[in-house]
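Build me a model from this:
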Amino acid sequence: MSAGVTRSISVRTAAKVNLHLGVGAPREDGFHPLSTVYQAIGLYDDVTVRRSPTWNLSLETAEHVNAEAIPLIDNIVHHAARALGERHGRDLVAAVQIDKNIPVAGGLAGGSADAAGALVALDRLFGLQTSDEDLLEIAAGLGSDVPFALMGGTAIGTGRGELVEPVDDPGTWWWVAVTSRDGLSTPEVYRHFDRLFPDADPEPKGIEAVLAALASGEPLLLARSLHNDLQDAALDLRPDLARLIEEGEAAGALRGIISGSGPTVVFLAEDADSARHLGADLLGAGHEIALAAPGPVSGATLVSL
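Now for the predicted structure:
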């Protein structure tokens, strides 16, 4: 192999929270139309790819990540590599390592983050020079949250969430994510939403209040505007999460809300110190995982060659 060939690439990708998640009645194809505002927060996975004669996926996890819940045989990273290779008419064979810090099955889109990281890393490793438009199109075929994981920052999501448009967000927001080792099935949460709201409006609730709060830079205004149509379904399936929200707000959070389909609860804090104190209080109260993180942060970012 010549000295000029890139041997290893690492890409860092971030978790997401939904500041707003409006859900419409299911369409004829079974998908629910969404109107969402995503924000990438400072909880990260690193995806490293190396040239290899055979495909291999390995995993390193933080203590708070349930490694047993992450498939190594049929991981979304495999699908990302296959889709990118098909776009260029070639097989992309590499050794892939995921250093995972984003909790699993928690509504933080950790799997989508890994897929986005793999797309960028493999594209650079093999010198494919895939356009941003093509990467976003491939990402949309992998999952609704993958295009945003590429983009990061703060963005509006429509369609199934896969159509993303960046939002000017001048604020710095501080969150505490409290996750659960017992996940919630996203399809089951949507099915329960349909059972609870059989007459749901076909058009999801609008995002205007959240956008105005973001423009203000005021944490209290953002707290008041946070919205998640899936929250009632998630709390009905997991009543313990309602108690967690009450506990966090009593401990000083401006607002607690289910992230995505749950079960992670994210609390908006006044500032960095408030977030750290809140996280410490929740850990002291017996919760295993309470992670303070700022937002917005960048999407899939090259961290090493």
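
Please make it C-alpha for all contacts and neighbour counts, starting now.
Fine.

now the end-to-end length of stretch 202-216.
Across stretch 202-216, the terminal residues are separated by 30 Å (Cα to Cα, to the nearest Å).

Please identify the buried residues of it?
204-205, 207, 210-211, 213-214 (16 or more other Cα atoms under 10 Å).

swap in stretch 136-144?
When burial is assessed from 16+ other Cα under 10 Å, stretch 136-144 yields the following buried residues: 136, 138-140, 142-144.

ok, now stretch 20-37?
For stretch 20-37, by 16+ other Cα under 10 Å, it's 20-26, 32-37.

from those residues, which two are the most distant?
26 and 37 (19.5 Å; Cα to Cα).

Quickly note the distance from the residue lying closest to residue 251 once chain neighbours are set aside to residue 287.
The shortest distance from residue 251 to any non-neighbouring residue, by Cα to Cα, 6 or more residues apart in numbering, is to residue 278 (6.6 Å). Look at residue 278 and residue 287: by Cα to Cα, they are 12 Å apart.

Which one's more surrounded, these two?
Comparing residue 278 with residue 287 by other Cα atoms under 10 Å, the one with more neighbours is residue 278, at 25 against 15.

What strand or helix carries the more buried one?
helix 272-284 (DSSP states H and E).

how far is that helix from where the chain is centred?
Remark: helix 272-284 is offset 22 Å from the chain centroid, using Cα atoms, centre = their mean, to the nearest Å.

Let's compare: structure for the following, please.
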Amino acid sequence: MTLPVASERVHVRAPGKLNVFFEVGDVHEDGYHDVASAYQAVSLYEDVWAEPSDDFTLSVSGSVDVSGVPADDRNLALRAARMVAQRIGYDGGVHLDIVKNVPVAGGMGGGSADAAAALVACDALWGGQLGSAELQRLAARLGADVPFALMGGTAIGTGRGDQLSPALAQGRFEWVMVTSDTGLSTPEVYGHLDAMRAQPDIAPPRAVPGVDPEVLQALRAGNAAALAARTRNDLQPAALSLRPDLGDVLEAGERAGALVGFVSGSGPTIAFLASDPAAALDLQVTLSAAGHVALHVHGPVAGARVLAR
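You can find the predicted model right below:
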């Protein structure tokens, strides 16, 4: 059926994310892994505009290289739009205009943020009124990071990362992100981790991943130094093995005063935690002067939401 369109054009903004803690369990027969993650949404955003169309189409632009972003049904945002239409029985189409600021294939969930934004935008455009629980259910079908892009804030993810529980985080954490011109394939990084773990000198992962309780305590207290002492990313050794140059970036940031640096998700984006906004600005300036693309962001921030016209 054709539903009444709530607006001629809907604008939704969704955040990129960091995994401030990421433990990866054993690989299953289907190739997937159980994980335990502490997610934080940060102020690096994807913007999606949705408007009525006879078909399902999209255009992509942004401040990052978007040449590798598909414009067909391989794109999670377009799949999200079709999913909403099917769920509410809408027989029209939509055009999605995506403006990307999160690095593509950078380990910050940019594609997942696009999908979350598309779910919210299409629901609003078509007057679906699906509600947050149903949108979360649809999001989980699109990928592990999509539900968190909807939720935002700080959360603990288990299972494949899509079983979310909100986590209390006091105050504001200051991050400097160093991006890379060349992305890393998430499946390739996981596959390389499995290959590395098959070597006898790599300790096997725990059977059931879990988030370190001290990470939760540091987030709850808003204590950047305590969080820095407990950050962890099990994918980092594999990402550094595939991209040894990232190790030089980590060393440069920590020499320049970062409390800690780590690979974001599957990489290659590097996240540095700073003690306060002034320290973050100094770190950004130092890394930029060394020739890196360095961005100062903060977290936690809200998840996908409709912006006023």
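
circling back: which residues outside the helix holding residue 278 of the first structure are in contact with it?
Contact with helix 272-284 of the first structure is made by 174-176, 248, 251-253, 268-269, 289-294, as judged by Cα atoms under 8 Å, 6 or more residues apart in numbering.

Pull out the buried positions in that helix.
By 16+ other Cα under 10 Å, the buried positions in helix 272-284 of the first structure come out as 272, 274-282.

And the helices in the stretch 51-200 of the first structure?
Applying DSSP state H, counting those that start in this stretch to the stretch 51-200 of the first structure gives helices spanning 76-88, 110-125, 132-142, 146-151, 186-196.

mean shift between the first one and the second structure?
Just to be clear, that refers to helix 76-88 of the first structure. In the superposition with the second structure, the average deviation recorded for helix 76-88 of the first structure is 1.3 Å (mean Cα distance after the TM-score superposition for the first structure).

again with the shortest one
Between helix 146-151 of the first structure and the corresponding residues of the second structure, superposition yields a mean separation of 0.1 Å, by mean Cα distance after the TM-score superposition for the first structure.

which helices and strands sit right next to that helix?
Contacts defined by 3 or more Cα pairs under 8 Å, 6 or more residues apart in numbering; DSSP states H and E place helix 146-151 of the first structure against strand 8-23, helix 110-125, helix 132-142, strand 163-166.

Give me the range in the second structure that that helix lines up against.
Alignment of helix 146-151 of the first structure against the second structure: residues 146-151, by TM-score structural alignment.

Might you quantify the distance of the matching stretch from its chain's geometric centre?
Here stretch 146-151 of the second structure is found 9 Å from its chain centre; the criterion is Cα atoms, centre = their mean.

Ok, stretch 94-112 of the first structure next?
Relative to the chain's own centre, stretch 94-112 of the first structure is displaced by 9 Å; criterion: Cα atoms, centre = their mean.

Can you give me the end-to-end span of it?
For stretch 94-112 of the first structure, the first and last residues are 19 Å from each other (Cα to Cα).

Where in the second structure does that stretch align, residue-wise?
The aligned range for stretch 94-112 of the first structure is 94-112, by TM-score structural alignment.

can you list contacts of the match of helix 146-151 of the first structure?
14-17, 39, 41, 109, 112-113, 115-117, 136-137, 139-140, 155, 162, 164, 302-305.

Determine the number of other residues adjacent to residue 151 of the second structure.
Around residue 151 of the second structure there are 23 other residues, counting by other Cα under 10 Å.

Check residue 159 of the first structure too.
Applying the criterion other Cα under 10 Å, we find 14 residues in the vicinity of residue 159 of the first structure.

ok, it touching residue 36?
No. Counting by Cα atoms under 8 Å, residue 159 of the first structure stays clear of residue 36, with 9.4 Å between them.

one step back: if we compare the helices and strands packed on helix 146-151 of the first structure, which one ends up closest to residue 219 of the first structure?
strand 8-23 (12.1 Å).

How about the residue nearest to the spatial centre of the second structure: what's its closest non-neighbour residue?
By Cα atoms, centre = their mean, the mean C-alpha position of the second structure lies nearest to residue 109, the distance being 2.6 Å. Leaving out its chain neighbours, the residue that sits closest to residue 109 of the second structure by Cα to Cα, 6+ apart is residue 16, at 5.6 Å.

So the one you found sits against residue 100, correct?
No. Applying Cα under 8 Å, one finds residue 16 of the second structure not in contact with residue 100, separated by 10.1 Å.

residue boundaries of the strands in the stretch 201-305 of the first structure?
Assigned by DSSP state E, counting those that start in this stretch, the strands in the stretch 201-305 of the first structure fall at 227-228, 255-258, 265-269, 290-295, 301-304.

Please tell me how far residue 102 of the first structure sits from residue 294 of the first structure.
14 Å.

Please identify which of the two sits among more neighbours.
Set residue 102 of the first structure next to residue 294 and count neighbours by other Cα under 10 Å: residue 102 wins out with 29 against 20.
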